[in-house]
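A.B. asks: got a predicted structure here, sequence first:
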Amino acid sequence: MPSKSASPAVSEARACPGTSLRPTARTHVRAAAWLALTLLVGAACPTAAVVVEPTDATAPTDAAASVARKLPDAGTHPGVAVGVHGAVASAQADASDVGVAILKQGGNAIDAAVAVGFALAVTHPSAGNIGGGGFMIVRMADGTTAAFDYRERAPGKATRDMYLDAKGDPTDDRLRGAKAAGIPGTVAGLAMAHARFGALPWKDVVAPAIALARDGHVVDSWHAEDLARVVERSKGDARTTPSYFLQADGKAPEEGETWTQPELAATLQQIAEHGPAGFYEGPVAAALVRGVVAAGGIWTAEDLQSYRAIEREPIVFDYRGQTIITMPPPSAGGVVLRQLLAAAEVLSLHDKPWRSVDEVHLYVESARRTYADRNLLLGDPDFVELPMAKLLDVSYVRSRVADIDPLHATPSSKIGAGITAGKKESEQTTHFSVVDDAGNAVSNTYTLNLGFGSMFVAPGTGVLLNNEMDDFAVKPGTANAFGLVQGEQNRIEPGKRMLSSMTPTIVVADGKLRAVLGSPGGPTITTTVSQHVRALVDYGLSADAVVESPRVHHQWLPDKIWAEDRISPELEAGLVARGHEVAKRGSIGHANIIEVDPATQGFRAVADVSRDGGKASAY
């Protein structure tokens, strides 16, 4: 990769199916500066812009003007960090500290986000990854926005019925082992974002992850439990590689022990030295293909060489005077978020007390209808025609919620998709948020799908592979591993990106950054994000209060409300009285939020430590 100071080159644009040729998605050709960092701490095809309600609210009111910030109140939440120069919130402490260290070194929010993404691949292996994929939303201080799609793709040899047995029923090969893995996009996506907006040399932002893998990191209680669980779950299954997660004593790393991953360190070194080519070509790519094929998978060298991340135009819309910037398809998140928030406005949910029976009943009834559309109508926009204009139109949302009974639940059996058509990532998806002193912001959600993905590490690489192929409609009309029933739009096709629920989101108020948020949790991701946006905008809750609020979820099928144990007995009883089935669970999602405090303009970062660990770091 050429030096950071080299003039950026615009690579040749190539048209994608269903899009016009535009030179807006470009890769700046750069290469690593050969500096050692001792911190422990091609062209893509753009889609058309998806701006729901024309607004200039994403642009700053005083572009490039410095902001006078003061430290905001830290509150009492254990996961809060406050600062005036920058902040990171992620699912693992070392990764958050790496992000802040990059900011202190002079990097911007994008540099820090890339460093966090690579670090989590080492320290948070159940979801952090270079063997999976995801989505990133960027908003620069000058108002520039971008959406980076680095979702996995189906291999070229994939077939529609590849996971069906002789009786036509889905097999668990879609869940475990090399055959379950889509072609990873993380390295390409992080590289594209860095090429577009990064300030530091590429090698510098990969170096902390190399150090963490080579020298090891101390395993905390949350991750010790995760590692022990994956070893137990994969025991005796020849399709998986539990030995990768074992120490020399034959046990998974325990709390307080240092875990080193020399093979992963070597792979990251190749990426640092050669950029994305160090992963998609050369010895790492050869080892990946060799390992996958030997284990029964269907990858080819061409699958890796031809993978491209895509810079898309984000979905941008207004919600009660604030601007929401979020992800377009193949993430369903932005469409569902738009519909949920439009429904909230149509139904005047802001007039109902927060977490009251009336508010939650109307909210889940709108979610019931929204998820019917999500599951039946959405897919990869490069393969299927999506009714985006209709789905994003407020009048359509108004018609969808018009039949809501304010006092009684509507059975999901009586609700279908609102338009005739022409899964979920697990809780182990992970989200991180980053802001810098200038006000640049990154919201990133990425995943392996289920915790530890396919549970298969390609020999010699240290790369844990995803099991994202289950996010396709393996058999349209039947539920995937997480209860989502999906349609023909999301069927398996070679080179296609599977539908996702990931919803990285940025909120802008009066032309200024207000919040950066997202969550893991599969289909619960978008309901979690929508509730957080509403709590911030409608009720004026601070980020720590938002994170502490009880969460609920409805996804059309199965026909039940999922609710956290922390909901009040009165709320549960009221929902049951209106005809809802309420299924309780310990937690929904794992939010990592950063807000710009309206009073001080300082940063308040919050990690969802009470639900699944993590750390917010700020300075």
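C.D. replies: It's in.
A.B. asks: when you work out contacts or count neighbours from here on, use the C-alpha atoms and nothing else.
C.D. replies: Will do.
A.B. asks: for the protein, what's the longest helix?
C.D. replies: Ordering each helix of the chain by length in residues (DSSP state H) puts helix 357-377 first.
A.B. asks: off-centre distance for it?
C.D. replies: On the basis of CA atoms, centre = their mean, to the nearest Å, the separation between the geometric centre of helix 357-377 and that of its chain is 21 Å.
A.B. asks: who does that helix touch, helix- and strand-wise?
C.D. replies: Based on contacts counted as 3 or more CA pairs under 8 Å, 6 or more residues apart in numbering; DSSP states H and E, the elements that helix 357-377 packs against are helix 333-346, helix 394-401, strand 552-553, helix 569-577.
A.B. asks: now it: buried residues?
C.D. replies: Along helix 357-377, the positions that meet the burial threshold by neighbour count (16 or more other CA atoms under 10 Å) are 357-377.
A.B. asks: coming back round to it: now render the helices and strands packed on helix 357-377 as a markdown table, adding distance to residue 607.
C.D. replies: Formatted as a markdown table, these follow (distance: least, CA to CA, whole Å):
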| stretch | distance to residue 607 |
| --- | --- |
| helix 333-346 | 21 |
| helix 394-401 | 33 |
| strand 552-553 | 19 |
| helix 569-577 | 26 |
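A.B. asks: right, and those - which one's nearest residue 81?
C.D. replies: Taking CA to CA as the criterion, strand 552-553 is the member of the helices and strands packed on helix 357-377 that comes nearest to residue 81, at 26.1 Å.
A.B. asks: past the closest one, which element shows up next along the chain?
C.D. replies: Past strand 552-553, further along toward the C-terminus, the next helix or strand under DSSP states H and E is strand 561-564.
A.B. asks: before we go on, here's another structure to hold up against the first:
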Amino acid sequence: MLRKLIQSLPHASFVTRASAVLLSASLTTTTLQAQQPGLEPTRAQHAMVVTVQHDASDAGVEILKEGGNAVDAAVAVGFALAVTYPAAGNLGGGGFMLIRDRHGRTHFLDYREKAPAAASRDMYLDEHGNVVPGMSLVGYKASGVPGSVAGLTYAQKHYGRLTLAQDMAPAIRLASEGFVLTAQEAHNLQSKNLTRFAVSARIFQRNGRFYQPGETFKQPELAETLRRIAKDPSDFYKGDMARQIADFEKAGGGLITADDLANYQVKERKPIRGRYRGYDIVTAPPPSSGGIVLVEILNILSGYDLPKLGPDRSAAQVHVITEAFRRAYMDRADYLGDPDFNNLPVKQMANRKYAAAWRASIDPAKPSPSKELVRPAGFMPPPPQAAPVKESTQTTHFSIVDKDGNAVSSTYTLNGGFGSGVTVEGLGFLLNDEMDDFTSKVGVPNVYGLIQSSANSIEPGKRPLSAMTPTIITTHGNWFHHGKLAYVMGTPGGSTIITTVANDIISAIDNGLNIQQVADAPRFHHQYLPDRLDLEKKFSVPVADQLQAMGYTINRLAVADEKNPGVWGDSELIAVDPKTGELLGGHDSRRDYGKAAGY
């Protein structure tokens, strides 16, 4: 009888229909923040740095106080995290940096890893054509050509204010003098990924005499490598250090050569732009899938008044947000890859009329089964056979705003926790396992049941598709007056990165949560396939039950939360108070060793 009542209501009257659904579920949900009123952001008048590791945050603030700008601080943080957060901070990985200067000009630096010249489409298959388990994840052949050193030094040279030696000084000090390990940090160093390789086990695990909480962890080999980079960054790609890396790779059976390193280049790309609730969204372009999928999600949701449906993380809000996730991830699955190797329908995906057509297919009373989802006709080209690529949850993000209003949002990674597990002998840094982000075999389901496509197949020089979504949000501007900085956002979390950033935006802009509450709110994720709604362990059980009653397959990730907490990311966020201009930092409490710091 209730369903007939709902169906009798006008289709445009979504709020009324959804309200009837909520009444049927006897919804009495309150927000997380009402239950935890003490969540307050860190406040600063001049500048703010938010990272996953407190020493790295302090390094950024140190550089800002010395007269550096946000890019200088980002370079300091990037190198500091290579010392203090070896699970993801790195010299041997790659990533993205989004820069917005105080005049409103934006720059996007792509320093993602690249496949070596000797890489081939079927390199991870056995003689029978089957994928060799773990070959793309662990060991020498798992690594792409690293881009982090090129990206950070490029940023400093083109957009920084201080010298590279000044920006790198905190990282060199942290490596040579050491830093004190917290309990979580000491436990992280016990990773089996490090135990497999002699150099890694020696440096990070003292050959089985594991570091304990409160001990000082020093890395003299890494300190010397950092000094060499600070003196001459080209050494890493074209000098003695490049030859040292190449010789080490060759001895271990890896593919990275001196020519691969010499040919690596940072790419400046045009950021993806969107609009939401009177704000301008500036975010990551391909080879990140994150920015365009984020814009598509927000375009779909722009037709709803979310607070009228219920509070933050209520069943009604989660339902429509999840249905937007489902549809945007379907497009991510079918179309995205490296823009240097593929023609990508980015403009079509960002089309607001296309979003409206997707929105019209959302049933306010129940989920749309992914296998029955039909893309609106007339907007997109025929899709190739494709599906979302794998991406590790072990990445890291940091956000920075300086006293002049320059902002940096940066996400970079080794891919898996501690990358390939391989530490370059004599240089003290870990290599990535980014080759796993490519399609190992076209047409074969991965561990998530997803069919992999040729759009992301392995090719020499190709950059693997990513979900990393560094994002900067401003008030709406125009051609003669740029908008004012409002938010700097981003997170790690593999395929959950995009949904986490979307939820962070919704919680802040639609639901009015302060930036610390945003960082700590319980998370949920849907990626089209597999057709299930993943909920963080701390997500409200009554709301989960209501969503299950609506027809969702619910997966509360208690095991993943405990065994792989990176699955839910690590939002490191900054908001600008629109009235006072005060900077508000939100560090994700899922990592107890990070912090928001400013002055």
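C.D. replies: Done, it's in. Quick caveat, the model's predicted, so the values are computed rather than measured.
A.B. asks: still on that earlier bit, got CSV for the helices and strands packed on helix 357-377 of structure 1, with distance to residue 305 of structure 1 and mean neighbour count too?
C.D. replies: Shown next, in CSV, are those (distance: least, CA to CA, whole Å; neighbours: other CA atoms under 10 Å):
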stretch, distance to residue 305 of structure 1, mean neighbour count
helix 333-346, 28, 25
helix 394-401, 41, 18
strand 552-553, 39, 25
helix 569-577, 52, 16
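A.B. asks: so which of the ones you listed comes closest to residue 448 of structure 1?
C.D. replies: Closest to residue 448 of structure 1 of these, according to CA to CA: helix 333-346, at 17.1 Å.
A.B. asks: so what secondary structure elements neighbour the closest one?
C.D. replies: Taking 3+ CA pairs under 8 Å, 6+ apart as contact, the helices and strands that helix 333-346 of structure 1 lies on are strand 315-319, helix 357-377, helix 394-401, helix 524-539.
A.B. asks: so where is that helix in structure 2?
C.D. replies: Counterpart in structure 2 of helix 333-346 of structure 1, with TM-score structural alignment as the criterion, is residues 290-303.
A.B. asks: report the central residue of structure 1.
C.D. replies: For structure 1, the residue nearest the mean C-alpha position is residue 445 (2.0 Å; CA atoms, centre = their mean).
A.B. asks: what about that residue, which SS state?
C.D. replies: Using DSSP: H, G, I helix; E, B strand; the rest coil, the structure places residue 445 of structure 1 in strand.
A.B. asks: how about it, nearest residue that isn't a chain neighbour?
C.D. replies: Nearest residue to residue 445 of structure 1, sequence neighbours excluded (CA to CA, 6 or more residues apart in numbering): residue 431, at 4.3 Å.
A.B. asks: map the one you found across to structure 2 for me.
C.D. replies: Structural correspondence for residue 431 of structure 1 with respect to structure 2 (TM-score structural alignment): residue 397.
A.B. asks: mind telling me what element that match is part of?
C.D. replies: Following DSSP H and E, the helix or strand that holds residue 397 of structure 2 is strand 395-401.
A.B. asks: with structure 1 superposed, average distance for that strand?
C.D. replies: Superposed on structure 1, strand 395-401 of structure 2 shows a mean distance to its aligned partners of 0.4 Å (mean CA distance after the TM-score superposition for structure 1).
A.B. asks: can you pull out the helices in the stretch 1-150 of structure 2?
C.D. replies: Across the stretch 1-150 of structure 2, reading from the start of the chain, the helices by DSSP state H, counting those that start in this stretch fall at 2-8, 14-24, 32-35, 54-65, 70-84, 148-159.
A.B. asks: the first one packs against which elements?
C.D. replies: The elements that helix 2-8 of structure 2 packs onto, with contact taken as 3+ CA pairs under 8 Å, 6+ apart, are helix 14-24.
A.B. asks: got the angle for the helix it packs on vs helix 315-335?
C.D. replies: Our comparison of helix 14-24 of structure 2 with helix 315-335, counting by axes from the mean of the first three to the mean of the last three CA atoms, to 10 degrees, yields an angle of 120 degrees.
A.B. asks: can you tell me what part of structure 1 helix 14-24 of structure 2 aligns to?
C.D. replies: For helix 14-24 of structure 2, there is no aligned range in structure 1, judged by TM-score structural alignment.
A.B. asks: and that helix, how far out from the chain's middle?
C.D. replies: Going by CA atoms, centre = their mean, where helix 14-24 of structure 2 is centred and where its chain is centred differ by 34 Å.
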